[in-house]
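# Coordinates only, no sequence provided:
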C-alpha cells in the first residue's frame, strides 16, 4: 500500500478515474431524471413550475462539466506546480481566471434559471449584480474547498509514505494510528462540506481523535507497563478507568465549544467514555497481543533464514570481483609503462583496502574517518586508470572527520563502486561527483555519475550488481527510521542521496 502511494503517477490515475466516475454518474443520473419527465418540460420539485427541457438539461450539464474541468486543471496541473514552486505567477493567474470563469458562468446560468422559475420576473441591474455576486461567492467557496482538499491529500500522502520513519522517531505513534488519522481527516472534510447535523460533526470531531490518542498511548505505554503486573488485564482496565475519569471534563468542555451548548457537551463526553471503555480499550489489547505475536514470528523467521550476525558479516564481506580484476590489471599496466612510483602507490592503497576488509570490516561499528579513508583509497586507486583520459572528470568533496563518530562498515563504498562501474567509459565523456559532509551527527552523502551503454561482449552487461541491494537491506536492519535513501535515474545520469543519523 505504501509503495503504491509513493508512486505519484499511480495515485494520480486513481484520483483521475475517481473524479471521472463521479462525473459520469452525475451525467447518468441527470439523463435518467430528465427522461422520467416530459420531453418538453421538467417540473420543478419545489414549485409548481415547468422548466423547458432543453434549458434544464443544458444548464445542469454545463455546471457539471465546468466543475469537472476546473477540478482536473486545479488538482492535476496547478496545485502540483505550486507545490514544486514552478511558474508561480502563471499559476496564480490561472486560479484567478478559473475563479472568474466559474463565477461568471454560474451567474449567467442562474440568472436565466430565475427568469424561467419566476413568471413575470423582471431583473434590473441591481438584481443581476446580486445574482452574480452570490455565484462569485460560490466560486470562492469551491476554491477554498479545493485548498482544504489539497492540504488533506498531501498531508495524508506524507503521513502514509513516512509512516515507518515517523513511528520509529516518535515512540508515541502506534502502528495504524497514522492510517486512522488520515481516515479521520478525510471523513471530517466530507462532513464539513456536506449538509450534516451539527451534533454529528461534533461527535465525529471529538470521539475519533480521542480514540486515536487513547489507542496510541495504551499501545505504546499503558499496556507494556501493565504486563509487568500480576494481573495485566485488570491493571490495564484500572488505569484506563482513571484516564477516562480525568478526561471526562476536558472532553465535555471540547464538546461544549463545538456545539455551543452544555447538555450536548456532557452527552458527547459520556458517549466518548462508553466508546473508549467498551470498544477502543479491548480492541487495543487484542491488537497489541497480535502485534507481539507477529514480532515473535518475525524474530523466529529471521533466525531461521540466517538474518543474524553471521548474515551481516556475509553482506559486509561482499565486494564486486570486477573491481579487484580491474585494480590488478591497472597496477600491472602501470608497472609496464612507468617507473615503480605509481605502481607502489597503487599496491599500497590496495593493501590498505584489503586490510580494511579483513580486519575492520568484521566489526559492528568503526569510526567514520576509517570508512572515509577506505572510500578515498578506492577513488585514488580508480584514478590511476582514469587520470590519463581527459574526457573523464572525477570530482570529490569529502569532509575529513576528526570527531569520534561511529558507522557500520562498508555502507558508503557500494555507491562509489556502482558509480565507477556504470559511470566510466573510455569512449565517451564521463563524470563522477562525490560529496560527503556531517552536520550535527547527520551524514549527507551524494554520488552522481554518468551512465553508458555497455558493449555486447562485456561479461557484466546483464549484471546489475548486488551492492546496492545489500546496502538497502543493511540500512533497513541497522538504521531503521534513521536514514533516507533517494535514488534517481535518467537515461544519461544516476544520482544517489543518503542521509544518515549517526551516533
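Perfect, I can see it now. Just so we're clear, the structure is a prediction, and the values are computed from it rather than from any experiment.
# For the rest of this, base every contact and every neighbour count on C-alpha atoms.
Will do.
# Can you check which helix is longest in this structure?
Secondary structure of the chain per DSSP state H: the longest helix is helix 125-161.
# Quick check: which helices or strands does that one pack against?
Using 3 or more Cα pairs under 8 Å, 6 or more residues apart in numbering; DSSP states H and E, the elements in contact with helix 125-161 are helix 2-6, helix 88-117, helix 177-193.
# Out of these, flag the one nearest residue 226.
helix 177-193 (20.8 Å; Cα to Cα).
# just checking, next helix/strand downstream of that closest one?
Proceeding C-terminally, helix 177-193 gives way to helix 198-217 as the next helix or strand, assigned by DSSP states H and E.
# Show me which residues of that following helix are buried.
Neighbour-count burial for helix 198-217 flags 201-208, 210-217 (criterion: 16 or more other Cα atoms under 10 Å).
# any idea how far stretch 346-353 is from the chain center?
Averaging C-alpha positions (Cα atoms, centre = their mean, to the nearest Å) puts stretch 346-353 43 Å from its chain's average.
# Next up, a structure to set beside the first:
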C-alpha cells in the first residue's frame, strides 16, 4: 500500500540514455534495411578491392559512422531542449530552439559532406524536418507521459489521504457505540459481566490503536476483533425471544492480510438498524475465510421505523469507499433490502503483501 516516489535521474544521465537509445535504434534500422536489400537485390555496396560489404561489416561501420555521432549529439540536444526550454519557456521559444537545432545539424552535415553525387539539397531539407519533427514529438510525448504519471501519483496520494480520513471517522464512531453498550450493561447487571466487557473493550482498543493504524493486518487479528465486538453486543442485549442473534465464523488458519476495520461497519450497521427490544428482530452473520478467500453473508431485520434513516450513516459509506479504493478488482459486494437487509461480500486476499 505504501507508494514510494521514484526519483528522476539527473538530466545528464537522461541525455546519455536518450542518445544510447537513438544510437541503438539507428543501428538496428540501418542494419535491418541493408539486410533486406541484400536478401532481395544482392550485394550492391563493394570495397575498392571488389569485395562486397557484408551485413556484419555494415553493422560495424554504422556503429562507428560519423553521421551516427552527429545524431547522437542531436539526441542530447533534444533532451536538453526539453528540460531547459520546453518545460520553462513558451512554445514559441521552444519551436525557435528546435529550428536552430535543425539548422545546426544541417550545417554540420554540409561542412562534413558537401552536396555532391546522389546527395542533394533535398536530402538536407529532409534532415532538417526530421530533426525538427523529432524534437517536437519527443517533447510533447514526454510531457504527456510525465503529466499522466503526476496525475496518477496525485490520485494515489488522494486515495491514501482519504483512507486515513476514513479511519479517523471509523474509530471514534465505534468507540462511542461500544461505550454506550458497556454503560447499558453496567446498569442492567450487577457488574457480574462488566469485568468481561471491559476486557473485551480493552482488546478492541489495543487492536484499534495498533493494528488498525497499519495498512494491512493478519486476517486472524481481524477475526478476533470481530469476535470481541460480537460478544460485547450479545452481552448488552437482553435475553428475549424476539431478539435472535446467530453468528458463525469459520477460518481455515491460512495466513492472509486484510485491511483493518474493513468489515466492522457492516456488522455495526446490522445491529444498529436490525435490533429492537420490543419487536421481532434478528441478525445473522456467516463469515468464512478459506484459502485466502473471504465470504461474508450478513442479514438483519430492517425495522419499519428505521428504514427512512437506513443508509444515511457515514460508517457504511466509508466501508464502501474503502472497498473500492483498496480492492477495486478483488471484491464483489451485493446489498439487498427485500424482504430484509442482506449483505453479500466476497473478497480475494491472495497476492496481497504489506
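The structure has been received and is ready for your questions. All values reported here derive from a predicted model rather than from experimental measurement.
# what's the TM-score here?
With the length set by TM-score structural alignment, normalised by the length of structure 2, the two chains reach a TM-score of 0.54; 227 aligned residues with a Cα RMSD of 3.7 Å.
# what angle sits between the longest helix of structure 1 and helix 88-117?
Calculated by axes from the mean of the first three to the mean of the last three Cα atoms, to 10 degrees, helix 125-161 of structure 1 forms an angle of 130 degrees with helix 88-117.
# which residue numbers in structure 2 go with helix 125-161 of structure 1?
When structure 2 is aligned by TM-score structural alignment, helix 125-161 of structure 1 has no counterpart there.
# cool, and stretch 256-274 of structure 1?
Going by TM-score structural alignment, stretch 256-274 of structure 1 sits over no part of structure 2.
# Check which residues of that stretch are buried.
Going by 16+ other Cα under 10 Å, stretch 256-274 of structure 1 has these buried residues: 256, 258-259, 264-266, 268-270, 272-273.
# Looking at those, which are in helices?
Counting by DSSP H, the buried residues of stretch 256-274 of structure 1 contribute 256, 258-259, 264-266, 268-270, 272-273 to helices.
# sorry, back to before: what's the closest of the buried residues of helix 198-217 of structure 1 to residue 115 of structure 1?
Among those, and counting by Cα to Cα, the member closest to residue 115 of structure 1 is residue 201, at 37.1 Å.
# Which residue range of structure 1 does stretch 72-91 of structure 2 align onto?
Under TM-score structural alignment, there's no match for stretch 72-91 of structure 2.
# From one end of that stretch to the other, what's the distance?
In stretch 72-91 of structure 2, first residue to last residue: 24 Å (Cα to Cα, to the nearest Å).
# what helices or strands is the longest helix seen in structure 2 leaning on?
As assigned by DSSP H, the longest helix anywhere in structure 2 is helix 121-188. Helix 121-188 of structure 2 sits against helix 66-81, helix 91-112, helix 194-209, helix 219-236, helix 314-326, with contacts defined as 3+ Cα pairs under 8 Å, 6+ apart.
# make it 7 Å
Judged by 3 or more Cα pairs under 7 Å, 6 or more residues apart in numbering; DSSP states H and E, helix 121-188 of structure 2 is in contact with helix 91-112, helix 194-209, helix 219-236, helix 314-326.
# contact partners of the helix or strand that the last one is followed by?
Yep, that's helix 314-326 of structure 2 we're talking about. Where DSSP H and E defines the elements, the next helix or strand beyond helix 314-326 of structure 2 is strand 331-336. Strand 331-336 of structure 2 is contacted from outside by 342-348, using Cα atoms under 7 Å, 6 or more residues apart in numbering.
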